[in-house]
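**Student:** need a 3D model of the following:
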Amino acid sequence: MRRITRITTVGIASAALALSVTACGGNSSDAGSGSDGDKAAIAYDIGGRGDQSFNDAAYAGLAKAEKDLDIQGSEAEPSDGEGDADKVQRLTELARSGNNPVIGVGFAYAPAIKKVAPKFPKTTFGIIDDASVTGENIANIVFNEEQGSYLAGVAAAKVSKSKTVGFIGGVETPLIKKFEAGFIQGVKDTDASVNVLPQYLTQPPDFGGFSKPDLGKAAAQGQLDKKADVIYSAAGLAGSGAIEAVSKAGKWNIGVDSDQYQQKGLAPYKASILTSVTKDIEDAVFNLIKSVKDGKPETGEIRYGLDKNGVALSMSNPAFADMKDVIAAVDKAKQEIIDGKITVKTAP
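**Tutor:** Here you go, the predicted model:
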């Protein structure tokens, strides 16, 4: 029997009790112990499950592990306006309940994992998109987002008719700047005459730019008004608003993290999603869970780039798959990046 228990910061103590009562495959652990890999948990980033992007990709990895590895999965949702103390409490309860590994989805979990991981030395903690916090029981799952974004820039420059394309970042952080940097470089290397309009929805410490579709929609409309005919959004749930606006304008979207052409929540707009810069978060999560279950837990930096298909451009939209000249340009750029002939910038 496998079960998913959803935990939020509000009422987390009672949720932890529920876990210990309903869980199949282990009792709550003390601070020095971990499960044998029969229970695994993911703690979501801003926007939570249902963002049609980053968090949903992590969930897919957990769901795959439940099916293929016969593990019991738990999910923990973020709360509005939460701080590091809330994340510390969430990760502590997940570890104390016997989950192993416990995976924080997003760099925002770094301070919490730094505090919690040493208290549970037999539990593996994974963190996606952060390599700053390290430890013997910490797995840093990171991606070369700039490489996939470069390919998106190549595609955008090739299909743009107005010679103007847009980039929307959810929050102006070093991680999202990697998306911007790669995209702009790919555009300019392909056609220097194409103008790129970069825009961020919020600035730290306001991370609402990852969770508010209305902000994405307004930003996209502003770029459409400036004649952008291809818009690449790296904004989590907020990106869905941009996708809606671009679709209604009859222009091209480039999605992010998941293959957004395939996301059910975006089905009304799928025809406008030319391609997506995918990160293989699903397999990264699954691989970490499997490593723990196999008794050989992954730790340290685990990097996914173009060379391992850890980042890529999706080909689900038949319209994109039929653009032979665009695909040829993308394939050429991909090979040159892998061969080291092109070095992609990580900052604009």
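**Student:** contacts and neighbour counts: CA atoms only from here.
**Tutor:** OK.
**Student:** helix or strand: which one has the nearest residue to V88 once chain neighbours are set aside?
**Tutor:** Once flanking residues are discounted, V88 sits nearest to A112: 4.7 Å by C-alpha to C-alpha, 6 or more residues apart in numbering. Assessed by DSSP states H and E, A112 sits inside helix 110-116.
**Student:** now V285
**Tutor:** Counting by DSSP H and E, the element that carries V285 is helix 281-293.
**Student:** so what secondary structure elements neighbour that helix?
**Tutor:** Counting contacts by 3 or more C-alpha pairs under 8 Å, 6 or more residues apart in numbering; DSSP states H and E, helix 281-293 is packed against helix 54-69.
**Student:** now what about the helix it packs on, what contacts it?
**Tutor:** The contact list for helix 54-69 (C-alpha atoms under 8 Å, 6 or more residues apart in numbering) reads 2, 40-42, 44-45, 47-50, 71-73, 105, 236, 256-258, 280-286, 289-290.
**Student:** for PyMOL, what selects the buried ones among those residues?
**Tutor:** Filtering the contacts of helix 54-69 down to the buried ones (16 or more other C-alpha atoms under 10 Å) takes a single PyMOL command:
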select buried, resi 2+40+41+42+44+45+47+48+49+71+72+73+105+236+256+257+258+280+281+282+283+284+285+286+289+290
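**Student:** that older thread, residues in contact with the helix holding A112?
**Tutor:** The contact list for helix 110-116, computed with C-alpha under 8 Å, 6+ apart, reads 84-85, 87-88, 91-92, 104, 125, 127, 130, 132-134.
**Student:** can you check stretch 197-210 too?
**Tutor:** Outside stretch 197-210, the residues within contact range by C-alpha under 8 Å, 6+ apart are 46-47, 164-173, 180, 215-216, 219, 223, 228, 235-239.
**Student:** now the residues you listed: which count as buried?
**Tutor:** The buried subset of these (16+ other C-alpha under 10 Å) comprises 46-47, 164-172, 180, 215-216, 219, 223, 228, 235-239.
**Student:** now, these that are in helices?
**Tutor:** Among the buried ones among the contacts of stretch 197-210, the residues falling in helices (DSSP state H) are E180, L215, G216, A219, Q223, G239.
**Student:** with the contacts of helix 110-116 in mind, which one is nearest to K119?
**Tutor:** Nearest to K119 among the contacts of helix 110-116 is T92, at 8.8 Å by C-alpha to C-alpha.
**Student:** tell me how far the closest one lies from T5.
**Tutor:** Per C-alpha to C-alpha, to the nearest Å, T92 is found 15 Å from T5.
**Student:** and this one, please, so the two structures can be compared:
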Amino acid sequence: MRAIRLLLAGAVLVVATGCGGGGGTATEGAPMADVMRIGLAYDIGGRGDKSFNDAAGRGLDEAKQNLGHLLEVKEVAAVPGETEAQKAERLRSMAEDGCNPVIAVGYAYSGAMRKVAPRYPHTRFAIVDDPLASGPNISNLLFAEEQGSFLVGAAAAMRTRTGQVGFVGGVESALVKKFEVGYRQGVRFVNPKITVRVKYLTRPPDLTGFDDPAGAMRAARKMYDAGADVVYQAAGGSGAGVFEAAAKAGSWAIGVDSDQAATAAPAVRDHILTSMVKRVDVAVYDYIAGLLDGTDKSGPVIYDLKLGGVDYSTTGGHINDIQPRLEELKQQIIIGKIKVSSR
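**Tutor:** Below is the predicted model of the structure:
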């Protein structure tokens, strides 16, 4: 489990900002030059979304602190409503500026990655959450979201008193469906009689569902009003609206990607039962470390429960009584006794 081992490294790092100068060649399995220039292209919301993008940012911060290497960093975020051409230009600009690697956070960069990466064969690229962009200089950092979602679904089923729970997805994409599908399986495993209400805010190509807290709040309020008492959100920056709805209803919400009970507004934290933690930070850190020591590989790497890529959070102590059972389920998934489907 190289990802976990590397996160415990304790070297000293000198950090500079901005990607400048020309980038050297970067072939698979070859250590990088003494100075690594990293370009990190965030999805909508960028740093400060208290969810997906922040998780990627933490991985970069860990690398700055622990990897004992001179890093130059350029971080740029997507904006709502931008075109694929704008995303491609962001990646191209980073490559032209000498950033090597260029890391794209989110499947929304898939088309842009497929256009840009082949034009810069000596630059290493990585994309989080997308298996479609492929090539000799592209690494795909993927996750078993369905496994982590199974566990928080089980937690929701153990905690509900009404026999009704909910799921709010930001965008009805193949990726977000994995969260819903895993959640449903976890709920059903504990109690197949529980009703699961589902609402997506938008469908592709409209990605604004990840940046619509008001819409998420309305969707969650309808679920709470209809009798649900636990709602899981996989909605990026929109998730804050679900937390607000949970607080107003005096009910539970479940966070996603990061330990959101530790980062959400103080007024709503006590209503976050748990979060499905997706360790984008581990994947980003591990990828950078692999480039530095020459062990990186092109193609997909899947971070599952066994690799520590997904998990659930315990902040707030709200699941202390059911945690032993959740740990049992977790181990059964790891050893293959429980099979969790992604579809």
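**Student:** tell me how they score on TM after superposing.
**Tutor:** The TM-score (TM-score structural alignment, normalised by the length of the second structure) is 0.90; 323 aligned residues with a C-alpha RMSD of 1.7 Å.
**Student:** mind listing what's buried in the helix holding A112 of the first structure?
**Tutor:** Neighbour counts using 16+ other C-alpha under 10 Å place A110, A112, I113, K114, V116 of helix 110-116 of the first structure among the buried residues.
**Student:** helices and strands around the next helix or strand after it, which ones?
**Tutor:** Next helix or strand after helix 110-116 of the first structure toward the C-terminus (DSSP H and E): strand 125-128. Under the contact definition 3+ C-alpha pairs under 8 Å, 6+ apart, strand 125-128 of the first structure sits against strand 102-104, helix 110-116, strand 138-143.
**Student:** ok so, going back, how about the buried residues of helix 110-116 of the first structure, which pair is most distant?
**Tutor:** Spatial extent of the buried residues of helix 110-116 of the first structure (C-alpha to C-alpha) is set by the pair A110 and V116 at 10.0 Å.
**Student:** could I get the helices and strands packed on strand 125-128 of the first structure as TSV with distance to D307 of the first structure?
**Tutor:** TSV is the format used below for these (distance: least, C-alpha to C-alpha, whole Å):
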stretch	distance to D307 of the first structure
strand 102-104	24
helix 110-116	27
strand 138-143	11
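**Student:** so which of the ones you listed comes closest to A271 of the first structure?
**Tutor:** Of all these, strand 138-143 sits nearest to A271 of the first structure, with 27.4 Å by C-alpha to C-alpha.
**Student:** next, count neighbours for G340 of the first structure.
**Tutor:** Residues near G340 of the first structure, counting by other C-alpha atoms under 10 Å, number 10.
**Student:** hang on, I meant E328 of the second structure
**Tutor:** By other C-alpha under 10 Å, 11 other residues sit near E328 of the second structure.
**Student:** ok, the counterpart of it in the first structure to T190 of the first structure distance?
**Tutor:** Here E328 of the second structure is matched to K332 in the first structure, going by TM-score structural alignment. Here the criterion is C-alpha to C-alpha. By it, K332 of the first structure lies 11 Å from T190 of the first structure.
**Student:** cool, and R6 of the first structure?
**Tutor:** 46 Å.
**Student:** give me the more crowded residue out of those two.
**Tutor:** It is T190, of R6 of the first structure and T190, that has more neighbours when counted by other C-alpha under 10 Å, with 21 against 16.
**Student:** just checking, the more buried one touches V154?
**Tutor:** Yes. Using C-alpha atoms under 8 Å, T190 of the first structure is in contact with V154, at 5.7 Å.
**Student:** helix/strand/coil for the match of E328 of the second structure?
**Tutor:** Secondary structure, DSSP: H, G, I helix; E, B strand; the rest coil: K332 of the first structure is helix.
**Student:** what sits closest to D304 of the second structure if chain neighbours are left out?
**Tutor:** Of all residues not flanking D304 of the second structure in the chain, A144 sits nearest, at 4.8 Å (C-alpha to C-alpha, 6+ apart).
**Student:** what sits against that neighbour?
**Tutor:** Applying C-alpha under 8 Å, 6+ apart to A144 of the second structure gives the contacts I302, Y303, D304, L305, G309, V310, S342.
**Student:** what do we get in the first structure for the last one?
**Tutor:** Following TM-score structural alignment, the counterpart assigned to S342 of the second structure within the first structure is T346.
**Student:** do you know how far the nearest residue to its match once chain neighbours are set aside is from E146 of the first structure?
**Tutor:** Closest residue to T346 of the first structure apart from its sequence neighbours, by C-alpha to C-alpha, 6+ apart: K178 at 4.6 Å. According to C-alpha to C-alpha, K178 of the first structure and E146 of the first structure sit 5 Å apart.
**Student:** quick one: which of those two has more around it?
**Tutor:** With neighbours defined as other C-alpha under 10 Å, K178 of the first structure and E146 compare such that E146 has more, 30 against 22.
**Student:** what helix or strand is the more buried one located in?
**Tutor:** Applying DSSP H and E, one finds E146 of the first structure within helix 145-159.
**Student:** that helix: average distance to aligned residues in the second structure?
**Tutor:** Compared with the second structure after fitting, helix 145-159 of the first structure has a mean deviation of 0.5 Å; criterion: mean C-alpha distance after the TM-score superposition for the first structure.
**Student:** residues in contact with that helix?
**Tutor:** Against helix 145-159 of the first structure from outside (C-alpha under 8 Å, 6+ apart): 163, 165, 178-191, 194, 230, 232, 254, 275-279, 305-306, 311-313, 326-327, 329-330, 333-334, 337, 344-346.
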